[in-house]
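Enquirer: based on what follows, work out the 3D shape:
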Amino acid sequence: MTRIVPMRIAVDGHRRTFSLVEGRGPAGSGGRALVLVFHGSRQTGAIHRRFTGGMFDALAESGAAAVAYLDGYRGNWNDAREENAFPARTERVDDVAFTRRVITDLAASHDIDLRRVYAVGYSNGGQMVLRLIHEVPEWFAGAAIIAATMPVPESFLAPASVPATAPMPVLLIHGTKDPIVPYDGGGFPVWVRRIFRVDGRSMSAPGTARHLARRNGITAEPVVTEFRAGGRGRGRTWTEQTDHLEEGRPPVRLLTVHDGGHTVPGPHRAPFILGRTAQNFSTASLLAEFLRIDRTDDEGPNPAARTT
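Expert: Presented below is the predicted three-dimensional model:
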């Protein structure tokens, strides 16, 4: 069983909100992991929770982790894309400071292990995670990015140094028939630019994985396998797994959902307009396994523990 606690904080002159999901079990001896969930454009944390069928809640059930669904500013995150024109960007809302406050406040009040903080983002939330892991990678033990790709250098405002100052494992999930964020990169469709007030050009999903692998110091060629195919056929998706691996380096994994849309794989099907949802695996379960969210080994302090 879990409980949901609405929370409010003031950051940079704005009232900001998020919802914390906690299990009723005890935290481990070193404290709980913290999973931060960043929603897509025109959503809130609560809407995204319904959109995904609440599957991320399962990460909190045992008490080993807490899950925080953060709310963007007027439906969006101030990610690092130069050309965005929604209020979070034009008003220069400090979502990095908001994220920092959520982490440090929960560490003080809810027994969070600052060595085990993870960021998960979908669409605009995935872009926010890309900003965070480039700008403040030392705050995180790992990340997952769904239906979002890396902006090209001239469109990206955050530092993109290679190698990363704090490499981490990253899981990417993207559908080949995403109607909003093209799998092959490039520009956004005209209707997406008008409705969501976004612009600029992006790398492809495989190019994003290669970029993040290079940041982790991985130079080996990736390994491609079929992942829990679930059967191919008309009206079905199937998934291909690309692993960037090198001994002593945090891995980067791209799951390509063939015929998948702008969706989060799992038990809850997204609206038809967004394309097909892969339902033969759960994103929450997969990221828990890949990022080792329930690990308890001592890997040294996370510098976020020193923030004030």
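Enquirer: from here on, just use CA atoms for contacts and neighbour counts.
Expert: OK.
Enquirer: please settle this for me: is residue 4 part of a helix?
Expert: No: going by DSSP: H, G, I helix; E, B strand; the rest coil, the assignment for residue 4 is strand, not a helix.
Enquirer: show me the contacts for it.
Expert: Applying CA atoms under 8 Å, 6 or more residues apart in numbering to residue 4 gives the contacts 19-22.
Enquirer: for ChimeraX, write the selection for the buried entries among these.
Expert: Those of the contacts of residue 4 that count as buried under 16 or more other CA atoms under 10 Å are selected in ChimeraX with:
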select :19,20,21,22
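Enquirer: with secondary structure and distance to residue 78 added, can I get the contacts of residue 4 in JSON lines?
Expert: Compiled in JSON lines, these are given as follows (DSSP: H, G, I helix; E, B strand; the rest coil; distance: CA to CA, whole Å):
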{"residue": "19", "secondary structure": "strand", "distance to residue 78": "19"}
{"residue": "20", "secondary structure": "strand", "distance to residue 78": "21"}
{"residue": "21", "secondary structure": "strand", "distance to residue 78": "24"}
{"residue": "22", "secondary structure": "strand", "distance to residue 78": "27"}
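Enquirer: closest one of the contacts of residue 4 to residue 197?
Expert: Nearest to residue 197, judged by CA to CA, of the contacts of residue 4 is residue 19 at 26.5 Å.
Enquirer: the residue lying closest to the closest one once chain neighbours are set aside: neighbour count?
Expert: Of all residues not flanking residue 19 in the chain, residue 6 sits nearest, at 4.4 Å (CA to CA, 6 or more residues apart in numbering). Around residue 6 there are 11 other residues, counting by other CA atoms under 10 Å.
Enquirer: one step back: so can I have CSV of the contacts of residue 4 showing distance to residue 232?
Expert: Shown next, in CSV, are these (distance: CA to CA, whole Å):
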residue, distance to residue 232
19, 38
20, 38
21, 36
22, 38
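Enquirer: closest one of the contacts of residue 4 to residue 193?
Expert: Residue 193 has its nearest neighbour among those in residue 19, at 29.6 Å by CA to CA.
Enquirer: thought that closest one was touching residue 72?
Expert: No: the criterion here is CA atoms under 8 Å, and residue 19 misses it with residue 72 at 12.0 Å.
Enquirer: intersection of neighbour lists for these two?
Expert: Common neighbours of residue 19 and residue 72 (CA under 8 Å, 6+ apart) are residue 45.
Enquirer: structure for this one too, so we can compare:
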Amino acid sequence: MTTSTRTSIDVDGRLRTLDVVEGPRTPGRPLVLVFHGSRQSGAAHRRFTGGMYDALAADHGAVVAYLDGYRGNWNDARAESAFPARLADVDDVGFARRVVADLVASHDVDPRRVVAVGYSNGGQMVHRLLHEVPDLLAGAAIVAATMPAPESFLAPDPAPAAVPVPVLLVHGTQDPIVPYGGGRFPAVSRRVFKVDGTALSAPETARHYARRNGITAEPESVRLGAPSHGTWIERTDHRQDGRPPVRLLTVHGGGHTVPGPGRQPFFIGRTARSPRTADVVAEHLGLGTGTNQE
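Expert: This next block holds a predicted model:
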């Protein structure tokens, strides 16, 4: 059984909001920060994903925090973005830090077990956190958001040293908003979501994080299960002894969607039903084991 609490935090004079989902309290709980996509809120993303991340609280003892962006957006690190959070120079890194600090103090969260899950613009925000405040996270899952190319990435200067953590990437090959193959954002993204610039492909993004984790071994790929709803899943693992793993789930035939039970609009493409993203997050990021490595 879980409970959900609406709360707010003042960050540099700006009131920020979030929903916190938790089960019975136990010491040293993991914390899952959930960052929604453009034009969503935390509550909207919770509905969009069929509430599946709540299971991380019910089944794995995590505290799950659905954060709300500024006017439906996050101030991510894409140089050419022109949405409200960027134009207002909202301190979303500070917001994430405050949420972690407050929930560590009030909800028995272990600060060494904080992970972030982001979709689309929220996934881009997780890219920013991994590069700007790498000490904050013990793992990350990024859905439908590839790494900006160097010329489009607002890298911190000076850049902090990389902290190797497990990373999960999930991306559909038929994504009409953030192309699986990388390159410049398509016209619909530039017009509707006010983003521009160029990005790496999903496989290149996986290799980027593998290098950050010190993995030099070649990746291994395997097909998962049978086709479902016009999609099938290919899992590519970058692994090396003593290094946190990087996993890419390629959703062949999938769109700009989050695999799982959510009812997502048809115009953004097909949604794979299995495996559920929340289940892969729990497995790959080690939420049930008290460790951030597999």
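Enquirer: about what we covered before: conserved subset of the contacts of residue 4 of the first structure in the second structure?
Expert: Retained contacts for the contacts of residue 4 of the first structure in the second structure, judged by both residues aligned by TM-score structural alignment, their matches' CA atoms under 8 Å, are 19-22.
Enquirer: give the buried residues for stretch 8-20 of the first structure.
Expert: Of the residues in stretch 8-20 of the first structure, 11, 16-20 count as buried by neighbour count, 16+ other CA under 10 Å.
Enquirer: go on, stretch 187-198 of the first structure?
Expert: Applying 16+ other CA under 10 Å to stretch 187-198 of the first structure flags 187-188, 193, 196, 198 as buried.
Enquirer: which two among those are spaced furthest apart?
Expert: 187 and 196 (13.4 Å).
Enquirer: could you look up the SS state of the counterpart of residue 269 of the first structure in the second structure?
Expert: Under the alignment (TM-score structural alignment), residue 269 of the first structure pairs with residue 263 of the second structure. Under three-state DSSP, residue 263 of the second structure falls in the coil class.
Enquirer: how about the contacts made by residue 263 of the second structure?
Expert: Residue 263 of the second structure sits next to 48-50 when contact means CA under 8 Å, 6+ apart.
Enquirer: which residue in the first structure lines up with residue 142 of the second structure?
Expert: By TM-score structural alignment, residue 142 of the second structure lines up with residue 145.
Enquirer: now residue 249 of the second structure
Expert: So, by TM-score structural alignment, residue 249 of the second structure is matched to residue 255.
Enquirer: burial count for residue 220 of the second structure?
Expert: Using other CA under 10 Å, residue 220 of the second structure has 11 neighbouring residues.
Enquirer: about what we covered before: contacts only, for the match of residue 142 of the second structure.
Expert: So residue 145 of the first structure contacts 120-123, 126-127, 129-130, 170-173 (CA under 8 Å, 6+ apart).
Enquirer: tell me the secondary structure at residue 273 of the first structure.
Expert: Going by three-state DSSP: residue 273 of the first structure is helix.
Enquirer: what does residue 191 of the first structure correspond to in the second structure?
Expert: By TM-score structural alignment, residue 191 of the first structure lines up with residue 188 in the second structure.
Enquirer: which element is its match on?
Expert: helix 187-192 (DSSP states H and E).
Enquirer: so for the second structure, the centremost residue is which one?
Expert: The centroid of the second structure falls nearest to residue 118 when counting by CA atoms, centre = their mean (2.3 Å).
Enquirer: would you mind finding the match for that residue in the first structure?
Expert: Applying TM-score structural alignment, one finds that residue 118 of the second structure aligns to residue 121 in the first structure.
Enquirer: closest to residue 229 of the first structure among the contacts of residue 4 of the first structure?
Expert: Checking the contacts of residue 4 of the first structure against residue 229 of the first structure with CA to CA, the nearest one is residue 21 at 31.4 Å.
Enquirer: returning to what we had before: can you redo the buried residues of stretch 8-20 of the first structure as CSV with distance to residue 236 of the first structure?
Expert: Listed next are the buried residues of stretch 8-20 of the first structure as CSV, based on distance: CA to CA, whole Å:
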residue, distance to residue 236 of the first structure
11, 44
16, 40
17, 38
18, 35
19, 34
20, 34
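Enquirer: where do the strands of the first structure begin and end?
Expert: Listed in chain order, the strands of the first structure (DSSP state E) span 2-11, 14-23, 32-38, 65-70, 112-122, 142-146, 170-175, 186-187, 201-202, 223-227, 238-244, 252-258.
Enquirer: what's the closest non-adjacent residue to residue 242 of the first structure?
Expert: With sequence-adjacent residues excluded and distances taken as CA to CA, 6+ apart, residue 242 of the first structure is closest to residue 224, at 4.4 Å.
Enquirer: what is the neighbour count of that neighbour?
Expert: For residue 224 of the first structure, the tally of surrounding residues (other CA under 10 Å) stands at 14.
Enquirer: measure it to residue 244 of the first structure for me?
Expert: Applying CA to CA, to the nearest Å, the value for residue 224 of the first structure to residue 244 of the first structure is 9 Å.
Enquirer: coming back round to it: and the residue nearest to residue 242 of the first structure, what's its match in the second structure?
Expert: Looks like residue 224 of the first structure aligns to residue 221 there (TM-score structural alignment).
Enquirer: what's the distance between residue 215 of the second structure and residue 120 of the second structure?
Expert: 26 Å.
Enquirer: do residue 290 of the second structure as well
Expert: 28 Å.
Enquirer: can you check residue 236 of the second structure too?
Expert: 20 Å.
Enquirer: those two: which is more packed in?
Expert: In terms of neighbours (other CA under 10 Å), residue 120 is the more surrounded of residue 236 of the second structure and residue 120; the figures are 23 against 19.
Enquirer: right, and that one touches residue 40 too?
Expert: No: the criterion here is CA under 8 Å, and residue 120 of the second structure misses it with residue 40 at 10.5 Å.
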